[in-house]
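1. The following block contains a protein sequence and its predicted model.
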Amino acid sequence: MTLALLTPPMLWLGVAYLGALAALLLTAFWTADEYTGAIVRTFTLDNITSLLTDGVYRTVALRTVGVALLVTVVDVVLALPIAFFMAKIATARWQRVLVIAVLMPLWASYLVKAYAWRAMLSESGPLASLGIHLGYGLSGLVITLAYLWLPYMILPVCAGFQRLPGSLLEASADLGASTATTFRRVIVPTVFPSIVAGSIFTFSLSLGDYVAVKIVGGPTQVLGGVVYQSVGTANDLPFAAALAFVPAVVMLVYLWAVRRTGALESL
């Protein structure tokens, strides 16, 4: 009965998702007429060759991956103490309050939050009045993305801390381990699978983002922005399709590396 209920939606998702990826891959091997923008359905490797040989696109790709990794690291650093307090220190009543506080930003529109950070980072914003001049650029982009995706890191890490027996922490203290040693040899290995689970969200969402780049990124260029320009400005859908496969391939490599750690099997 369960299989009969799940089969139709799973088939629909499989066909829609895999079909879209197949169409994207096929389009990447076509070209666009430079005068009319019409798609020329003739097999060619020109788009792939341009991506592999043009140093500009390599730089943009590396910058995009670097931003996604940096956002993930920032979220991990912020999520660990917050999640530990929620799971191990706060009372049951305060745990509910903190969970609501973590989830509340997700209720607001993505654009509202991004433009709020644009106001914060502006020359006349609150940060500037405190003497912090970040402006629009790479640092502002990382801060904004880290804020946007932080709940996706806090919640799985908090769940990991809830599965951490308090007796392990007590035993570590009884054996004379310092706080740093307990954190490094007891806490981190235990919640590592949860950190990995959260990193999949933060890394993938940062990798494909282009709206926040337009709002707070300033001159910073990432793959999502190049894809947007290729479709909206250059009207070159085949090249945009080829560009879109770069983050897809990066995510496949990332998921492969994550699976090699064995963290997903430990969830």
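-> Perfect, I can see it now.
2. alpha carbons only for contacts and neighbour counts from here, please
-> Noted.
3. just how off-centre is stretch 103-120 within its chain?
-> Centroid separation between stretch 103-120 and its chain, computed with CA atoms, centre = their mean, to the nearest Å, is 16 Å.
4. what's that stretch in contact with?
-> Contact with stretch 103-120 is made by 125-127, 136, 144, 148, 151, 212, 215-216, as judged by CA atoms under 8 Å, 6 or more residues apart in numbering.
5. Now a ChimeraX select for only the buried ones of those residues.
-> Remark: buried members of those, expressed as a ChimeraX selection using 16 or more other CA atoms under 10 Å:
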select :125,127,136,144,148,151,212,215,216
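6. try it against this one:
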Amino acid sequence: MVSSPVRRLAGALHRRPGLRLAGLLSAPMAWLLVAYLGSLTVLLLSAFWTTNEFTSQIEYVWNTDNFAQVLTDPVYRTVALRTLGIAAGVTVIDALLALPMALYMARVARPGSRRLLLVAVTAPLWAGYLVKAYAWWVMLSHGGVLDWAGGSPGFGVPAVVIVLAYLWLPYMVLPLYGALEQLPGSLLEASADLGGRPWRTVRSVILPLVKPALIAGSVFTFSLSLGDYLTVQIVGGTTQMLGNVIASDVTLNLPMAAAVSCIPVLLIVGYLLTVRRTGALENL
């Protein structure tokens, strides 16, 4: 016979499906939190260790030398600022490109063409990361397609920004497309009836309503660009980002790599806190 507390719990789950769903998701969410927060904790703790200069063995001696070097060495400061500038530039470029693309797909294109455009936007996501990066290497190299078209920027920061903007553009287009597709057409008609020109309608009506989607896309493009390091190795020339510094230090100086890894983590947390203060995340 089932005890009365068990029967009461079963009855509560039957009457409240939301409670039942929360119970089913609690274990995976707890495991995700443990795995994610646990790995970050281990990363932070290992940054307080040191590496023996002669044996390259990790010495479990607590100190803050790694953080002091990261904060005082101008090389790390230069790389961090360069990485932040590249991530911000990629985000701005993707926003400027994605908004008209998503607007045309959601509000102008016919339903049949809309599906084809969605396929065209999402198709690059099915291709391999390295395939797309090396395809851009071919186009940017001497004698490539861009040379024939009038001049290639070569390998360096401009090439990194171009390739990263291409790689993460779908992550900006798709949230904007979803928001614009749900935008009531009556608002656009009302703006036109009141004499609003297309640019005024975009600036005063569309942009405020799709701001949460724009911010959601920016979180993807900013964070993905901030942690990237393969694109820089392929088309960056001598350019370095934080990911390259971390990857080069992992095998030689793991505690220093952990200390440098804290920089992008703090940048992402700071960006999310800034976005949260705007209130845009509450409407996602």
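-> Yes, it's here. This is a predicted model, so every value here is computed, not measured.
7. re the thing from before, farthest pair in the contacts of stretch 103-120 of the first structure?
-> For those, the farthest-apart pair by CA to CA is G125 and P151; their separation is 24.6 Å.
8. Out of the contacts of stretch 103-120 of the first structure, which sit inside helices?
-> Assignment to helices by DSSP state H places the following of the contacts of stretch 103-120 of the first structure there: 126-127, 144, 148, 151, 212, 215-216.
9. of the residues you listed, closest to Q95 of the first structure?
-> Distances from Q95 of the first structure to those, taken by CA to CA, are shortest for P151, at 14.6 Å.
10. Next one: the alignment partner in the second structure of P8 of the first structure from R110 of the second structure, what distance?
-> In the second structure, the residue matched to P8 of the first structure (TM-score structural alignment) is A27. Counting by CA to CA, to the nearest Å, the gap from A27 of the second structure to R110 of the second structure is 44 Å.
11. now do L45 of the second structure
-> Taking CA to CA, one finds L45 of the second structure at 55 Å from R110 of the second structure.
12. With I234 of the second structure instead?
-> Taking CA to CA, one finds I234 of the second structure at 39 Å from R110 of the second structure.
13. V265 of the second structure now?
-> Distance from V265 of the second structure to R110 of the second structure, by CA to CA: 42 Å.
14. So those two - more neighbours on which side?
-> V265 (15 against 12; other CA atoms under 10 Å).
15. who touches P151 of the first structure in this structure?
-> 102-103, 106.
16. repeat that with 10 Å
-> By CA atoms under 10 Å, 6 or more residues apart in numbering, P151 of the first structure lies in contact with 75, 79, 99, 101-106, 157, 198, 201-202.
17. What of Y76 of the second structure?
-> 69-70, 82, 241-242, 245, 260, 263.
18. for E53 of the second structure, same thing?
-> E53 of the second structure sits next to 252-253 when contact means CA under 10 Å, 6+ apart.
19. thinking again about what came up before, output the contacts of Y76 of the second structure in JSON lines; the columns should cover neighbour count.
-> Formatted as JSON lines, the contacts of Y76 of the second structure follow (neighbours: other CA atoms under 10 Å):
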{"residue": "Q69", "neighbour count": "15"}
{"residue": "V70", "neighbour count": "18"}
{"residue": "R82", "neighbour count": "18"}
{"residue": "M241", "neighbour count": "27"}
{"residue": "L242", "neighbour count": "25"}
{"residue": "V245", "neighbour count": "18"}
{"residue": "V260", "neighbour count": "24"}
{"residue": "I263", "neighbour count": "17"}
